[in-house]
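Colleague: Quick check, what structure comes out for this input:
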Amino acid sequence: MELTTAWFIIIAFLWTSYFFLEGFDFGVGMLLPVLGRDDVERRVVINTIGPVWDGNEVWFIVAGAATFAAFPEWYATLFSGFYLPLLAILLALIIRGVAFEYRGKRDDARWRARWDRCIFWGSLVPAFVWGVAFANMVRGVPLDADHEFAGSLGDLLSPYALLGGLTTVTLFLLHGAVFLALKTSGGVRARARRIAGLAAVAAIVAGGGFLLITQLQYGKPVTWLTAAGAAAGLLAAAAANRRGREGWAFVGTGAAIVLAVATLFLSLFPDVLPSTLGTGGLTTANAASSAYTLKIMTWVAAVFTPIVMIYQGWTYWVFRKRIGTSHIPVKKPHVKKPVA
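Modeller: Predicted structure coming up:
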């Protein structure tokens, strides 16, 4: 196997891992104002991802860095042409991270409500824009002969791209609802299961339509299998959720995300960013770094990727138990002592 092909597979793996892990983070954030009826329940919702959300975002950093190092032409064109959407994602992630840290700094309902809104929008915006961005990568964008973006923001907002954004939002909502049902107890768990049932219908309609269009317009024979597997994962997740089998439901949503992303990358290969202007676009061959650079990166990835996976797996094992309102300490009101 050529190193360029190997690194395309590695980058696909990194992005898939990011969407699998950060997907339920986004879903939890979007569901925060819906599932949390009071501050204690909202703290339960946040605490389900509290120990892991920042670790999940590491995969985004690694995926971006690997793209920059292995395919610098792809990275440069992508981040210049998609500048505004990616800036929106970065700002949303920053605001979301700050909200997690600052929400509990003051015992004030309005203070917490403001940060809760930041968590909601900081989760919704990336969930939607990532779908738009990856749909555009598969569809192609206007690239001139120098492989520079020659379009505008409007070129990125085609009906197909917007459907991609709707697909990721509904899929991550389902993923997050199933994760909350798996990680919580009591009223939050029951409501998460009900919302997962509704989200499953939306994800099946939006995701099924998006994958069908992708397959008919850009797909290959092998992607019929991955697209069908993604649809089967959604159906299995919905059925498992109805039976109260949260673990199997989470396996189903996870499989749907993995196979849906695999469908996009397999549809794209050997291109990395097609051109809609007939200029050829970027491929794994003309966008890649030198063979020596790829060889060094392969050794680095072989050493450090398993370490990251083992450490993150250990983190999830440590924080594997369910949590409920009984695990949230009640904040005692501050009473001023009388002056003698």
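Colleague: CA only for contacts and neighbour counts going forward, please
Modeller: Fine.
Colleague: Show the contacting residues for N241.
Modeller: With contacts taken as CA atoms under 8 Å, 6 or more residues apart in numbering, N241 has the following neighbours: 178, 193, 196-197, 248-249.
Colleague: Test my guess that I95 contacts C118.
Modeller: Yes: the pair I95 and C118 qualifies as a contact (CA atoms under 8 Å) at a distance of 6.4 Å.
Colleague: nearest residue to A199 other than its sequence neighbours?
Modeller: The shortest distance from A199 to any non-neighbouring residue, by CA to CA, 6 or more residues apart in numbering, is to L174 (5.1 Å).
Colleague: so the one you found is in which element?
Modeller: Secondary-structure element containing L174, defined by DSSP states H and E: helix 159-183.
Colleague: The contacts of N241 in helices, which ones?
Modeller: Using DSSP state H, the members of the contacts of N241 that fall in helices are 178, 193, 196-197, 248-249.
Colleague: for comparison, sequence B:
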Amino acid sequence: MRASVLLEAGSVVMRDLDRPVPDRDQVIVQVAAVGVCGSDVHYFHEGRIGDFVVDEPLILGHEAAGIIVDVGEDVPSSRIGERVSIEPQRACRVCSQCKHGRYNLCVNMEFYATPPIDGAFAEFVAIQSDFAFRIPDSMSLEAAALCEPLSVGIWSNQKAGVGPGSRVLIAGAGPIGIVVAQVAAAFGATEIIVSDVVAERREQAERFGATRTIDPRAEDIATLELDVDAFIDASGAAPAVRAGIMAVAPAGRVVLVGMGADEVALPVSRIQGRELVVTGVFRYANTWPLAIKLASTGRVDLDSLVTGRFGLADVEAALDAATAPETLKAIVDPRA
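Modeller: Take a look at the predicted model:
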């Protein structure tokens, strides 16, 4: 098969590799759509994210969907031909976190495009059968691929306790911020405030359901007395995190999604005095059925997030395009 391989920071090449062979519990998916994520861009430019370092060739891409073309011995052959969305992780299923249902925190996790596990910028991938979710015929394969960032949005809103009547502040109107806003609306939030320093991003947020947008350079969010029920940071910017915490009502929730500096100064007295719950997000667990339902019923619009399409030989161009302000989601089709 053909695959786009990251050799080192700044260097992506096409290679011919062996097509994967399924384990007993796996399926082989012919990849039809892969979304470009910020983590892919970071690996491409920096060669690492935190403790995860690219020290040998790596296939990027973890937002994936396609068609099952082969199955392992323990998987019914009737699954061949199914259109599926891939949950791109393999948990051990036996550690303490897995046993408690928090398999996203599995200490032995193998996650697509996280060294040393290869991702989906390739013609074929292997995944456990129960992590290949069949999608309805009405749902596009591009939308199926974007169930991965949608799952981040679902997990973030669940962590934030968003429900009918909630008032939510979201920092960052990039792809994740936009998805978080759409999920908040689907969960019943009645006020969805999105902040971003880029005008184009704020305009996009308004198109995707934000009831109000704020330019944090023009207005000091910390002093606006928003008193929202939840603040979800999708920016990773330290000033945005601090301002967002100051905008949360007593007993509210703060959810940190964006990846920024390893250490950030927080207004501890505010957190204590208002008994705020502050938590992080690390991927997701048990979100795919809901993601497919939200997308296939139109409660969340994933197809409109696609702002560019690229072939497998153009992965570097897709990675570059993902950094443009007007880009929401660049999609790679390995069949092209």
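Colleague: Got a TM-score for the two of them?
Modeller: Put the two chains on top of each other and the TM-score (TM-score structural alignment, normalised by the length of structure 2) is 0.26; 151 aligned residues with a CA RMSD of 6.8 Å.
Colleague: Just confirm the residue nearest to A199 of structure 1 contacts F26, I think it does.
Modeller: No: counting by CA under 8 Å, L174 of structure 1 stays clear of F26, with 10.2 Å between them.
Colleague: the more surrounded of these two?
Modeller: L174 (34 against 29; other CA atoms under 10 Å).
Colleague: now the ones in helices among the contacts of N241 of structure 1 as a markdown table including neighbour count and distance to V40 of structure 1?
Modeller: Compiled in a markdown table, these are given as follows (neighbours: other CA atoms under 10 Å; distance: CA to CA, whole Å):
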| residue | neighbour count | distance to V40 of structure 1 |
| --- | --- | --- |
| V178 | 36 | 20 |
| R193 | 25 | 19 |
| A196 | 27 | 21 |
| G197 | 20 | 24 |
| W248 | 19 | 28 |
| A249 | 29 | 26 |
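Colleague: of all those, which comes closest to W224 of structure 1?
Modeller: Of all those, A249 has the smallest distance to W224 of structure 1: 22.7 Å, by CA to CA.
Colleague: how much space between the closest one and F8 of structure 1?
Modeller: Relative to F8 of structure 1, A249 of structure 1 is positioned 30 Å away (CA to CA, to the nearest Å).
Colleague: which strands and helices sit next to the helix of greatest length in structure 2?
Modeller: Ranked by residue count, the top helix of structure 2 under DSSP H comes out as helix 147-160. In terms of contacts (3 or more CA pairs under 8 Å, 6 or more residues apart in numbering; DSSP states H and E), helix 147-160 of structure 2 is packed against strand 63-71, helix 175-186, strand 228-233, strand 248-256, helix 288-296.
Colleague: helix or strand right after that helix?
Modeller: Assignment by DSSP H and E places the next element after helix 147-160 of structure 2 at strand 167-171.
Colleague: now that next one against helix 147-160, angle please.
Modeller: Interaxial angle, strand 167-171 of structure 2 versus helix 147-160 (axes from the mean of the first three to the mean of the last three CA atoms, to 10 degrees): 130 degrees.
Colleague: about what we covered before: the helix holding L174 of structure 1: which residues count as buried?
Modeller: Neighbour counts over helix 159-183 of structure 1 (16 or more other CA atoms under 10 Å) mark 160-183 as buried.
Colleague: Next: stretch 8-20 of structure 1.
Modeller: Those buried within stretch 8-20 of structure 1 under the rule 16+ other CA under 10 Å are 8, 10-20.
Colleague: Please enumerate the helices of structure 1.
Modeller: Applying DSSP H to structure 1 gives helices spanning 3-35, 39-49, 53-70, 72-81, 83-102, 109-139, 159-183, 186-218, 221-242, 246-268, 291-318.
Colleague: can you put those in a markdown table and add distance to L282 of structure 1?
Modeller: Shown next, in a markdown table, are the helices of structure 1 (distance: least, CA to CA, whole Å):
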| stretch | distance to L282 of structure 1 |
| --- | --- |
| helix 3-35 | 13 |
| helix 39-49 | 37 |
| helix 53-70 | 13 |
| helix 72-81 | 7 |
| helix 83-102 | 18 |
| helix 109-139 | 11 |
| helix 159-183 | 19 |
| helix 186-218 | 16 |
| helix 221-242 | 21 |
| helix 246-268 | 11 |
| helix 291-318 | 17 |
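Colleague: mind checking which of those is nearest T283 of structure 1?
Modeller: Using CA to CA, the nearest of those to T283 of structure 1 is helix 72-81, at 8.3 Å.
Colleague: Which residues are in contact with V251 of structure 1?
Modeller: Applying CA under 8 Å, 6+ apart, one finds that V251 of structure 1 lies in contact with 233, 237.
Colleague: mind checking how far it is from F128 of structure 1?
Modeller: The span separating V251 of structure 1 from F128 of structure 1 equals 22 Å under the rule CA to CA.
Colleague: same thing with L174 of structure 1?
Modeller: The value you get for L174 of structure 1 to F128 of structure 1, if CA to CA is used, is 14 Å.
Colleague: next one: I49 of structure 1
Modeller: Taken as CA to CA, the spacing of I49 of structure 1 relative to F128 of structure 1 amounts to 20 Å.
Colleague: Tell me the secondary structure of I127 of structure 2, please.
Modeller: Each residue gets one of three states, and I127 of structure 2 gets strand by DSSP: H, G, I helix; E, B strand; the rest coil.
Colleague: okay but it is in contact with Q30, surely?
Modeller: No: with contacts counted by CA under 8 Å, I127 of structure 2 stays clear of Q30, the gap being 11.2 Å.
Colleague: tell me the SS of A205 of structure 2?
Modeller: Quick answer, by three-state DSSP: A205 of structure 2 is helix.
Colleague: quick one: it and V179 touch, right?
Modeller: No: using CA under 8 Å, A205 of structure 2 and V179 do not qualify as a contacting pair, with a distance of 9.3 Å.
Colleague: F133 of structure 2: which element?
Modeller: Per DSSP H and E, F133 of structure 2 falls inside strand 132-134.
Colleague: Would you mind identifying the next helix or strand past that strand?
Modeller: Following strand 132-134 of structure 2 toward the C-terminus (DSSP H and E): helix 141-145.
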